[in-house]
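Novice: sequence? don't have it. structure:
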């Protein structure tokens, strides 16, 4: 069915003084166009997304969030939440944007093996809080994103092949509903809303805090292998062979990358192209090397950082940037890898061959494929193909989009038609975020729970507003 969206909340609703009225009703910081801090407050981490909210609210607690949602409902406006903006989209323009950057409390209960995390806390802060407890969560590739945003988008973890999506470990959520009510949501007291919140994104409630079940910390072996671009085909074939023999404890990601000539990149890498493999293994070095040694046998390897890794520093394996930057992303699940897939992938993404993107192939599957428990469960493919380009100019962005369109067309018969909510680009349509079955279920819940469209996630499940 075509995307549609309630015509009320925040599309172009006339309102004479949103900022002034919010300041009169809320006791926290409210920023609007023309204010000194406006640019700082409105801009997302992904600086390519030029979002223009109507106002930005920086809450001091749950009551400020409740009041902001109640205000929006009363005046036919929409509310969105954005701690950082790694997954920003222009869908948030025109909203009252809540930035919970001051809500960063983390409370670890080692006896219950639970942690309560507030909406503004980042993964690096959670990792620090868990250090020395013998417990761990399910981190992704960066520690700079928000814990709650990551979980609401499903939570695609390094350890997901073993444990499943991080969203499956949410045990309760403190939520402000579209009616402006603060309540606790669990699988027992509201299973349908709980299912939607766990992987369905920010369309169903403003999450003030979340309780997550923790796991026993395990030894981790991981790091990066690097080859010059001329070895890309050999590396790709060895990578596929490694994944096909991999136990669920092993996660392996392949990158084709050309490093730009910028100061943030070591001088010896600037302008050079590589085929890289990043890996983590839950277990001992001896067990890991049995599966990874065939990759090491590919000739021409220039770097090998594999070794024991602390869970609290797992983000160093991928080494993703933490400073705000422009990015154009694309991703889809891969349903079939064969000779034709490898040929087409290499033709369009040979490192150093003029591709404007970094291409990554992640091995998923395992527990990530099991159906049912959350809106992010049951990934359809064994691999996730993603690209990211860094546009300096609008012409760069257009070139990246053209490349991604060619790639999708070339591989269409081997793609699932959708990706993972954590890994989608700023302009990716809602249909690409979920399986058709899950998307229809999410849309039904949205229509029933928020018919006025008071809440708006990065990718509204009923489509773009207006």
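Specialist: Ah, there it is. These numbers come from a predicted model, not from an experiment.

Novice: okay, CA-based contacts and neighbour counts for the rest of this
Specialist: Will do.

Novice: what's the helix or strand harbouring residue 411 packed up against?
Specialist: In this structure, residue 411 sits in helix 394-411 according to DSSP states H and E. Helix 394-411 sits against strand 328-334, helix 339-349, strand 383-389, with contacts defined as 3 or more Cα pairs under 8 Å, 6 or more residues apart in numbering; DSSP states H and E.

Novice: second one coming, line it up with the first:
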């Protein structure tokens, strides 16, 4: 479906593993188009087994977080994101051949659209068509280590580009994992010129 999706339709594949429940697969979608057109564009999903639920409906922007049941209160989490060079059969095999435990979810996110267009922001356009986002709940130190290892092992089996979107960096990463060297140098120069006292701060230092 992603191969023919117009810019206004976005699709995610989710692999879910909740404690005490059978593994599940979900398709998340958002669109700025007409409902009838979008259901037609997603007709291929009708060939799948009958879903446990189909919550597709018109909604406001304020309700978008409900699509993936995003928490509204702070919760502990350990995440890792990668941009993919492709989503071919070998990549799908790597995602599906083993359980995702101890991860809670693995999301394959469809990119493209406005993200792929030329831009003058520090990151530049996203030429990659897909990203993968791996998330777990580090409720204990042992769980945290197990989650980190699973994320690393899964990333090694996927065709990743080696760079990441800035908004998906985790605490163990830095802006150098997301931005080209020339962008980092420009940001450092601007920081020195406009904010030498370091008043404005972010989660990731331009010098880190």
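Specialist: On my side now, so go ahead. These figures come from a predicted structure and were not determined experimentally.

Novice: picking up where we left off before, the helix holding residue 411 of structure 1 versus helix 339-349: what angle between them?
Specialist: Orientation check (axes from the mean of the first three to the mean of the last three Cα atoms, to 10 degrees): helix 394-411 of structure 1 against helix 339-349 gives 170 degrees.

Novice: which element is the counterpart of residue 256 of structure 1 in structure 2 on?
Specialist: Mapped onto structure 2 by TM-score structural alignment, residue 256 of structure 1 lines up with residue 15. For residue 15 of structure 2, the host element (DSSP H and E) is strand 9-16.

Novice: give me the mean distance between that strand and structure 1.
Specialist: Mean deviation of strand 9-16 of structure 2 from its aligned counterpart in structure 1 after superposition (mean Cα distance after the TM-score superposition for structure 1): 0.7 Å.

Novice: who touches the following helix or strand past that strand?
Specialist: Using DSSP H and E, the helix or strand that directly follows strand 9-16 of structure 2 along the chain is strand 24-31. The contact list for strand 24-31 of structure 2 (Cα atoms under 8 Å, 6 or more residues apart in numbering) reads 8-17, 38, 56, 67-68.

Novice: spell out the secondary structure type for residue 109 of structure 2.
Specialist: Secondary structure assignment for residue 109 of structure 2 (DSSP: H, G, I helix; E, B strand; the rest coil): strand.

Novice: aligned to it, what sits in structure 1?
Specialist: Checking TM-score structural alignment: residue 109 of structure 2 goes with residue 362.

Novice: try residue 178 of structure 2
Specialist: So residue 178 of structure 2 corresponds to residue 433, using TM-score structural alignment.

Novice: same deal with residue 75 of structure 2?
Specialist: Residue 75 of structure 2 maps onto residue 325 in structure 1, by TM-score structural alignment.

Novice: its match and residue 63 of structure 1: what is the separation?
Specialist: According to Cα to Cα, to the nearest Å, residue 325 of structure 1 stands 33 Å off from residue 63 of structure 1.

Novice: you'd agree residue 254 of structure 1 is up against residue 236?
Specialist: Yes: taking Cα atoms under 8 Å as the definition, residue 254 of structure 1 is a contact partner of residue 236 at 7.5 Å.

Novice: returning to that earlier point: so which of the helices and strands packed on helix 394-411 of structure 1 gets nearest residue 18 of structure 1?
Specialist: Of all those, strand 328-334 sits nearest to residue 18 of structure 1, with 31.5 Å by Cα to Cα.

Novice: pull out the buried positions in that closest one.
Specialist: 328-334 (16 or more other Cα atoms under 10 Å).

Novice: packing partners of that strand?
Specialist: Using 3+ Cα pairs under 8 Å, 6+ apart: strand 328-334 of structure 1 touches strand 383-389, helix 394-411.

Novice: mind picking the two most distant members of the buried residues of strand 328-334 of structure 1?
Specialist: 328 and 334 (19.7 Å).

Novice: ok, and the closest non-adjacent residue to the residue nearest to the spatial centre of structure 2?
Specialist: Against the mean C-alpha coordinate of structure 2, by Cα atoms, centre = their mean, the closest residue is residue 133 at 4.1 Å. Take residue 133 of structure 2 and drop its neighbours on the chain: the residue closest to it by Cα to Cα, 6 or more residues apart in numbering is residue 81, 4.4 Å away.

Novice: wait, that neighbour touches residue 132, no?
Specialist: Yes: using Cα under 8 Å, residue 81 of structure 2 is in contact with residue 132, at 5.6 Å.

Novice: thinking again about what came up before, turn the buried residues of strand 328-334 of structure 1 into TSV, columns for distance to residue 379 of structure 1.
Specialist: Formatted as TSV, the buried residues of strand 328-334 of structure 1 follow (distance: Cα to Cα, whole Å):
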residue	distance to residue 379 of structure 1
328	23
329	19
330	17
331	13
332	11
333	8
334	10
